[in-house]
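Asks: for reference, the sequence and a predicted model appear below.
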Amino acid sequence: MTVAIKEDTEAAVRWLRTPEAIRERCHALLALAGQGRLKHFALHLERLESAADYVAEVIRSNYPDLDIPYHARWRHFAAGGVDRWAALAADLGELDADAIARIRFDLCVPSVLLDAGAGPDWMFEEPGTHLSIGRSEGLAVASLHAFRAGAFSADPERPLRADASGLERVSASDIAACFQVEPTNPLVGVEGRANLMRALGAALRSRPDLFGDDEPRIGSLYDALKGKTVDGELPARTILAAVIAGFGPIWPSRIALGNENLGDVWRHSGIVADDATNGLVPFHKLSQWLSYSLVEIFEDAGIPVTGLDDLTGLPEYRNGGLFLDLGVLELRDPKLAETALPVDHEAVVEWRALTLALLDRIADPVRARLGKSAAEMPLARVLEGGTWAAGRKIAREKREGGGPPLQVLSDGTVF
């Protein structure tokens, strides 16, 4: 019996880490919303068409030629029209494509993991350009400057690395310095971000198969995944599986099955199952956004990535705010918008799940308005063009400062 229970638990953990599990659970909550059976949100699907109109207009405005890049960290590195990655790459000399890809992994992973919501009052004043940049773009630019200065490398002679020894020594004061944190420039979750970097260093040591056993570094994951190509192509779900397996242990302990920390997985009473997954709703938001960001590295290195739409949309406050602000979703109790909610609150779980499921529902109407197929405009482009940009635009139209319509307490590792 003990063996059977253990095997069932292991199977449950494996399933909860798949895109299929994410979609199944989120669409289950969307179905409950359609039946009027969710406690915190009412669903108005009849407004989805006008939301698709709004998103399509934003895409045409941002990308008149409809040449839309992926929703990835690389867009944020170009905040303010300054292509910072290109400037860094220009200094790399005659490195081959694989060496450049390893450096991009070393830059991208910490940057994405440090991206959880900054809060509305934080800004990064960029040296040189003197641009003042907030939110995700500011976090990206600050993390790139930190990377370039060797913040994640243990070897001063090789600053453009993120290795186990370098990451394990990152302190809260290091994060505060890199991100220019002051009493007048507060950043949400400084300690949580530092803890995440140290946990990342430990995770590299625990998986020599992914990160190498001699000076483990994030960039070695590029080689591990390159070795999993099939006929020269790499399935997107293979990237996500490696990201979750390699970086899963870094997340703060929340919900666990057996000895496995589930990460970005939360409870909702509307989800009923007769196994260990009962009540559980997985999202893996940062892991999926990281996967989208890594896809770009592989394709630039000449390795096509297949099955991109196996991954899901991202349940974060820009996409979620889009559906709230356009009336596709409505809070049953408007007072919930007056206070910051903990991330495990059922209203937040509902909001994130409905957002993810509605991104699936809005993608085809948006494509139809633009005359594009799913192959021409995968979800990663719909997000970038797209729902994320439209969520930011409508937020600015509705609220001074452009904050989200619902506030979520962050420890620096979610959203």
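Replies: Looks like it arrived, so ask away.
Asks: C-alpha only now, for contacts and for neighbours.
Replies: Noted.
Asks: who touches the residue nearest to R207 when sequence neighbours are not counted in this structure?
Replies: In space, and not counting its chain neighbours, R207 is closest to G246: 6.7 Å by C-alpha to C-alpha, 6 or more residues apart in numbering. The neighbours of G246, taking C-alpha atoms under 8 Å, 6 or more residues apart in numbering as the test, are A203, L204, R207, L210.
Asks: now the third one: how far from I218?
Replies: Here the criterion is C-alpha to C-alpha, to the nearest Å. By it, R207 lies 11 Å from I218.
Asks: neighbour count: the two, which is higher?
Replies: I218 (27 against 16; other C-alpha atoms under 10 Å).
Asks: so of the contacts of G246, which ones are in helices?
Replies: With helices taken from DSSP state H, the overlap with the contacts of G246 comprises A203, L204, L210.
Asks: CSV for the residues you listed, including distance to F124 and neighbour count?
Replies: Formatted as CSV, these follow (distance: C-alpha to C-alpha, whole Å; neighbours: other C-alpha atoms under 10 Å):
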residue, distance to F124, neighbour count
A203, 29, 22
L204, 29, 30
L210, 33, 23
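Asks: make CSV out of these and add distance to I100.
Replies: Listed next are the ones in helices among the contacts of G246 as CSV, based on distance: C-alpha to C-alpha, whole Å:
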residue, distance to I100
A203, 23
L204, 20
L210, 18
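Asks: quick one on the thing from earlier: which of the contacts of G246 sits closest to G403?
Replies: A203 (33.9 Å; C-alpha to C-alpha).
Asks: my read is that P159 contacts A146, right?
Replies: No. Using C-alpha atoms under 8 Å, P159 makes no contact with A146, being 9.8 Å away.
Asks: which residues do those two both contact?
Replies: The contact sets of P159 and A146 overlap at F152 (C-alpha under 8 Å, 6+ apart).
Asks: quick check on those two: which one has the bigger neighbour count.
Replies: Taking other C-alpha under 10 Å, P159 and A146 do not tie; A146 has more neighbours (21 against 17).
Asks: and here's the other structure:
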Amino acid sequence: MNQEIISTPITQRNLVAYLRSPIAIRERCQELFAMVLEGNSSYFTCNLDRLGKVADYVIDVMHAEYPDLHIPFHSRWRHFEAGGIERLKDFDRALAHLKPTEKAVAKLDLAILSILLDAGAGSSWVYYEESTGSSFKRSEGLAIASLHMFCQGSFSSDRHQIYCVDARKLQALGESELATGFQVSSENYLVGFSGRLKLLQKLGRVLLSKPEMFGATNPRPGNLVHYLSSKVKNNKLAAASILEALLEGFSDIWPGRLQFDGVNLGDVWSHRSIEDDGFVPFHKLSQWLTYSLLEPLQELGWEITGLDDLTGLPEYRNGGLCIDLGLIEVKRPNVLRSPHPVSSEVIVEWRALTVVMLDRIAAKIREKLDMTSQELPLVKILQGGTWLAGRKIASELRTGGIPPIQIESDGTVF
């Protein structure tokens, strides 16, 4: 991705379409980055002299995890095999009787469902996998819990078609059923549990409202495959087109978000330093979801283009890496002492700086490894990579590996 941001007057664009684009994410984050460099932030400074050190740290993590640098995409599919257990082989065998498109629909059902449940779990929740006798926390635990529930037919209203997520079942999904599947109790607290349940129930209603994207009869999120097929040209599909479809299809599921002209903007927040409308888009979960749909779509023989048009993910592992290694510096110690709402300017700035820094870290890593963006796209650097490095340094610095800045989560953002 060319790091030079070329701005077009906002009056020449449809604002909602613009805010749903990776271009907008980078432009608005760059505005806040410039503000920080000018010394006008109340919360952060940036020490770009640390960029080389951060790149070296990430490269060490990459070599330790992937010695040959054959790195897969940063996607939900990696979490399904946590603990080195090849659960996906069993999953693929279970889907072997399906036609290629039906298999892709089932895989998108799982990926979309699982990622919508992937907001931060907190430090105390644990999922125990009876079949392996292993316990998993955070993203890996959420992934494995959702995989087992999916394979048991917990999100399907048709007992003859269990590998399915459908609108009818999502709307009827009860608290006790989801709590049982995720082993949630007063002793095993999952942050934002009620928010996750409401999100799935809302998803069921949204699926019904968009038959052109998800099907007319008991629609499924995985039916997005059919919608995306219309965007394929010469067997190629742009990554940005996948993100655009996800944001168009799922924008109405997000609770309590900013709106423009009656449209729910999703993972878009406000900052007083952004001129005109003040909006700063991130679309973290939607981009994470886009990355996670790449492999099932490639299995259809589609070539995904423009991978680096998408941005790095502005979440607490990538952002924590930048703070813990001194690339982003906190001006006031009280920023680290108490949790902040997702909508607060301190969190908006932190996430914006993370997007900008991930591009710069990626460029520095490629420079040091003498690799191109085609050989090492951002989605592989995230996997190899910055996310793992953020988790590693957090575990070295703080008990429980908590991020340096605490966030008040409702279970629908991080």
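Replies: Looks like it arrived, so ask away. Values in this document were obtained by computation on a predicted structure and should not be read as measured data.
Asks: how far off centre is stretch 302-321 of the second structure?
Replies: Distance of stretch 302-321 of the second structure from the chain centroid (C-alpha atoms, centre = their mean, to the nearest Å) equals 8 Å.
Asks: now that stretch: buried residues?
Replies: 302-304, 307-321 (16 or more other C-alpha atoms under 10 Å).
Asks: name the nearest residue to the residue mapped onto L32 of the first structure from the second structure, sequence neighbours excluded.
Replies: Alignment note: L32 of the first structure maps to M35 in the second structure; criterion TM-score structural alignment. Nearest residue to M35 of the second structure, sequence neighbours excluded (C-alpha to C-alpha, 6+ apart): S41, at 6.4 Å.
Asks: re the thing from before, which of the contacts of G246 of the first structure sit farthest apart?
Replies: A203 and L210 (10.1 Å).
Asks: burial of the residue mapped onto A55 of the second structure from the first structure, as a residue count?
Replies: Aligning on TM-score structural alignment places A55 of the second structure opposite A52 in the first structure. Neighbourhood size, A52 of the first structure [other C-alpha under 10 Å]: 22.
Asks: and what of A164 of the first structure?
Replies: A164 of the first structure: 25 neighbours (other C-alpha under 10 Å).
Asks: the second structure: which residue goes with that one?
Replies: A164 of the first structure maps onto A167 in the second structure, by TM-score structural alignment.
Asks: so that match versus Q183 of the second structure, what's the distance?
Replies: 23 Å.
Asks: packing partners for the longest helix belonging to the second structure?
Replies: In terms of residue count, the longest helix belonging to the second structure (DSSP H) is helix 345-369. With contacts defined as 3 or more C-alpha pairs under 8 Å, 6 or more residues apart in numbering; DSSP states H and E, the packing partners of helix 345-369 of the second structure are helix 22-37, helix 51-65, strand 268-270, helix 316-324, strand 340-341, helix 378-381.
Asks: for those, which one sits closest to L397 of the second structure?
Replies: helix 316-324 (8.2 Å).
Asks: after that closest one, next one along is what?
Replies: Once helix 316-324 of the second structure ends, the next helix or strand along the chain (criterion: DSSP states H and E) is strand 328-330.
Asks: measure the mean distance from that next one to the first structure post-superposition.
Replies: Superposing on the first structure and averaging over aligned pairs (mean C-alpha distance after the TM-score superposition for the first structure), strand 328-330 of the second structure comes out at 1.0 Å.
Asks: that strand maps to which residues in the first structure?
Replies: So strand 328-330 of the second structure sits over residues 329-331 in the first structure, by TM-score structural alignment.
Asks: stretch 223-237 of the second structure now?
Replies: Using TM-score structural alignment, stretch 223-237 of the second structure pairs with 220-234 in the first structure.
Asks: give me the buried positions along that stretch.
Replies: Within stretch 220-234 of the first structure, judged by 16+ other C-alpha under 10 Å, the buried ones are S220, L221, Y222, D223, L225, K226, E233, L234.
Asks: end-to-end on that stretch?
Replies: End-to-end for stretch 220-234 of the first structure, by C-alpha to C-alpha: 16 Å.
Asks: quick one: distance of it to the chain centre.
Replies: With C-alpha atoms, centre = their mean, you get 22 Å for stretch 220-234 of the first structure.
Asks: other residues contacting it?
Replies: So stretch 220-234 of the first structure is in contact with 101-102, 105, 209-212, 235, 238-239, 242, 303-306, going by C-alpha under 8 Å, 6+ apart.
Asks: now L98 of the second structure: how far from D92 of the second structure?
Replies: In terms of C-alpha to C-alpha, L98 of the second structure sits 10 Å off from D92 of the second structure.
Asks: I meant L37 of the second structure, not that one.
Replies: 49 Å.
Asks: check Y66 of the second structure too.
Replies: Taken as C-alpha to C-alpha, the span from Y66 of the second structure to D92 of the second structure is 24 Å.
Asks: cool, and L293 of the second structure?
Replies: From L293 of the second structure over to D92 of the second structure (counting by C-alpha to C-alpha), the distance is 16 Å.
Asks: these two - which one has more neighbours?
Replies: Using other C-alpha under 10 Å as the criterion, L293 of the second structure and D92 rank with L293 on top: 25 against 13.
Asks: find the helix or strand that the more buried one is a member of.
Replies: Counting by DSSP H and E, L293 of the second structure is found in helix 284-298.
Asks: repeat for H74 of the second structure
Replies: Short version, using DSSP H and E: H74 of the second structure is in no helix or strand.
Asks: spit out the contact partners of the aligned partner of it in the first structure.
Replies: Under the alignment (TM-score structural alignment), H74 of the second structure maps onto H71 of the first structure. Taking C-alpha under 8 Å, 6+ apart, we find H71 of the first structure in contact with W289, Y292, S293, A380, R381, L383, E384, G385.
Asks: pretty sure the third one contacts R75?
Replies: No. Here S293 of the first structure does not reach R75: they are 9.5 Å apart, not a contact under C-alpha under 8 Å.
Asks: quick one, which of those two is more surrounded?
Replies: S293 (23 against 17).
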